[in-house]
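Novice: Sharing a sequence plus its predicted fold:
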Amino acid sequence: MTETTVHEDLTVGRVADLVGVSVRTLHHWDGIGLVRPGGRSWSGCRLYDADDVARIHRVLVYRELGLALAQIGRILDDPSADPREHLQRQRTLLQERIRRLEKTARAVDEMIERTDMDHSSTRLSPEEQARIFGTDWDPAYQEEARERWGGTEAWKQSAARTRDWDAAQWQEIKDETDAVEAALADAFGRGVPPGGEEANALAERHRATIARHYDCTPAMQVVLARMYTEDPRFAAHYDERAEGLAAWLRRVIEQSARAQGVDPETATWQ
């Protein structure tokens, strides 16, 4: 990402072209106080100066790193941090992400090599899934899931659908899940209320990622959402993106299910 040098105040359209985001995004960031243009033209149009554009670039880097907008705003508005400290923080986070991506790339390369040698699809073992899904993956999770859900139709569907998935397909699922979780964290940071149109749409996106594995009904999604607050591992996973996200997501899923005729209080795995 190349930072743009600005020598004059720029309109929102010009800034959007320079930094590669939409005008609508810049208007949203202005509305939530994340990046507010420092000036106005004689006709009242927003004008961005060099400092405003520099702040946009910092937002873009933090967003690329997966931080929610509300968290980015708190970081940038920290009175104790100077621009150099922000850059150092971003560099540290980028280096960590690069290490994770390089590890994932090596795992994918290994799977490609194995597939070429075998001339057939190779199913990922739990250990190989861990290389893609991160160090918090524990092979014991699969056995735990088998004990809990092994007799269900959902388990049979998941086993059948994922049997021949290769590393690229697992990575696609991981990327899709990350994108949904980033959107959830962003909505949470913006104060999107459970039960609204946007929240319900996000609940459906979340359910669609589960449905890649098995047919997930709104009632089943509610059952899963209970674990997001009751199981410390799930709670930590979501709250790592934004503190309080797990509880908010559970409410979002429950309200979405209610709108579809499911009582969250009595929902069962069906």
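Specialist: Right, received. Where do you want to start?

Novice: Only C-alpha atoms from now on, for both contacts and neighbour counts.
Specialist: OK.

Novice: What helix or strand is the residue at minimal distance from the centre of the chain located in?
Specialist: The centre of the chain sits closest to Ala182, judged by C-alpha atoms, centre = their mean, with a distance of 2.3 Å. Using DSSP states H and E, Ala182 sits in helix 167-189.

Novice: ditto for Glu265
Specialist: Using DSSP H and E, no helix or strand contains Glu265.

Novice: and the next element down the chain from the helix holding Ala182?
Specialist: In N-to-C order, the element after helix 167-189 by DSSP H and E is helix 197-211.

Novice: Show me the contact partners of the helix or strand just after that next one.
Specialist: Downstream of helix 197-211, the first helix or strand assigned by DSSP H and E is helix 218-230. By C-alpha atoms under 8 Å, 6 or more residues apart in numbering, the residues outside helix 218-230 that reach it are 207, 234-235, 238, 246-247, 249-250, 253-254, 256-257, 260, 262, 264, 267-270.

Novice: and the helix holding Ala182, how far from the chain's centre?
Specialist: From the chain centre to the centre of helix 167-189 is a distance of 4 Å (C-alpha atoms, centre = their mean, to the nearest Å).

Novice: Which strands or helices does it pack on?
Specialist: Helix 167-189 is packed against helix 69-76, helix 83-118, helix 126-133, helix 197-211, helix 245-259, with contacts defined by 3 or more C-alpha pairs under 8 Å, 6 or more residues apart in numbering; DSSP states H and E.

Novice: do that again at 7 Å, thanks
Specialist: helix 69-76, helix 197-211 (3 or more C-alpha pairs under 7 Å, 6 or more residues apart in numbering; DSSP states H and E).

Novice: next, the one to line up against it:
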Amino acid sequence: MSDTADADGLTVGQASARLGVTVRALHHWDEIGLARPSLRTGGGYRLYTAADLERLHRIVVYRELGLGLDRIRAVLDDSTTDVPGALRAQRTQVAERIDRLQQLSAGLDRMIDAHERGLLLTVEQQTAIFGPQWDPDGPAQARKRYGDTTQWQQYAERSASRGPEEWQGIADTVAGFERALGDAMDAGLAPGSPEANQLVERHREVFASYFPLTRQMQVCLGRMYEADPGFAAHYDGIRPGLATWFRRIVDASARAHGIDPDTAAWQ
């Protein structure tokens, strides 16, 4: 079919170009009886009249406002339809959608910040929660070192949803666990004992606030606590020798689960 029309109407292709909708959409509206061309050419091709185009224009406007095709049909054809009421209802839905999108946008901003910063807390909040010995540059250093790992991504995803109260709860839980470690070492618990193994399991549960910790990863972490001067100073500040004792109970628990601590990998 040539894309030409009689003087009295426009072809589907011409109407599509005029209105900025697809030919497929026009065919669909024709099929469901929403907007049918009123004329035919001598060759039997259907043409849209000026009145047809006006109806199509209204359909396009209402569709852009978010109304479904059934609702549009009612607005155009049902004289009992409360058009202002229908539009107000649609406006309410649009406002609710905007609110959801704004919340989504804010959530994405927090997620981006968490991936880039780690902790979404001010320096003052970090000091109040984690204590005066806390290094506010620690998260940035951790991101530089671990930012391309799955564990950093998991940590960031958890961090994005946490505020000061949640972090305070985590800090309190960690402090309670560290006190329990010190008390257990003072009590002379032997590595591999049921009580020591329970502490190892508790450590994995506590640490899961940051990211899931496998037993092999826990072995690597225990050895880092002992070897890294900063971590060793922290644990030995709780009890002299605690960093080494903790590494020993983790190693003993790992062996009980068939893991050789000397070959454990971060996986």
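Specialist: Cool, the structure landed. Keep in mind that this is a model prediction, so the values were computed, not measured.

Novice: contacting residues for Tyr146 of the second structure?
Specialist: Tyr146 of the second structure makes contact with Trp152, according to C-alpha atoms under 7 Å, 6 or more residues apart in numbering.

Novice: What distance do you get for the equivalent of it over in the first structure to Leu93 of the first structure?
Specialist: Superposed on the first structure with TM-score structural alignment, Tyr146 of the second structure falls opposite Trp149. Computed as C-alpha to C-alpha, to the nearest Å, the Trp149 of the first structure to Leu93 of the first structure distance reads 37 Å.

Novice: Ala107 of the first structure contacts Arg131, doesn't it?
Specialist: Yes. Between Ala107 of the first structure and Arg131 a contact is recorded at 6.1 Å, counting by C-alpha atoms under 7 Å.

Novice: hmm, back to that, buried residues, the helix holding Ala182 of the first structure. List them.
Specialist: Neighbour counts over helix 167-189 of the first structure (16 or more other C-alpha atoms under 10 Å) mark 167, 170-171, 173, 176-177, 180-189 as buried.

Novice: Can you check the distance spanned by stretch 74-92 of the first structure, start to finish?
Specialist: Terminal-residue distance, stretch 74-92 of the first structure (C-alpha to C-alpha): 18 Å.

Novice: Pipe the helices and strands packed on helix 167-189 of the first structure into a markdown table and attach distance to Thr11 of the first structure and mean neighbour count per row.
Specialist: Listed next are those as a markdown table, based on distance: least, C-alpha to C-alpha, whole Å; neighbours: other C-alpha atoms under 10 Å:
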| stretch | distance to Thr11 of the first structure | mean neighbour count |
| --- | --- | --- |
| helix 69-76 | 22 | 18 |
| helix 197-211 | 29 | 18 |
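
Novice: Looking at those helices, which is nearest to Leu47 of the first structure?
Specialist: Closest approach to Leu47 of the first structure among those (C-alpha to C-alpha): helix 69-76, 20.2 Å.

Novice: ok now that closest one, how far from the chain's centre?
Specialist: On C-alpha atoms, centre = their mean, the centre of helix 69-76 of the first structure falls 16 Å from the chain's centre.

Novice: What residues in the second structure pair up with that helix?
Specialist: So helix 69-76 of the first structure sits over no part of the second structure, by TM-score structural alignment.

Novice: How about stretch 14-26 of the first structure?
Specialist: Residue span in the second structure matched to stretch 14-26 of the first structure, by TM-score structural alignment: none.

Novice: Looking at the second structure, name the residue matched to the residue nearest to the centre of the first structure.
Specialist: By TM-score structural alignment, Ala182 of the first structure lines up with Arg179.

Novice: repeat for Leu87 of the first structure
Specialist: Aligned partner of Leu87 of the first structure by TM-score structural alignment: none.

Novice: can you tell which of the helices and strands packed on helix 167-189 of the first structure is closest to Ala140 of the first structure?
Specialist: helix 197-211 (19.9 Å).

Novice: For the closest one, which helices and strands make contact with it?
Specialist: helix 167-189, helix 245-259.

Novice: May I see these arranged in TSV, with distance to Tyr62 of the first structure as well?
Specialist: What follows is these, written out as TSV (distance: least, C-alpha to C-alpha, whole Å):
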stretch	distance to Tyr62 of the first structure
helix 167-189	12
helix 245-259	18
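
Novice: Select, out of the ones you listed, the one closest to Arg55 of the first structure.
Specialist: Using C-alpha to C-alpha, these put helix 167-189 closest to Arg55 of the first structure, at 18.2 Å.
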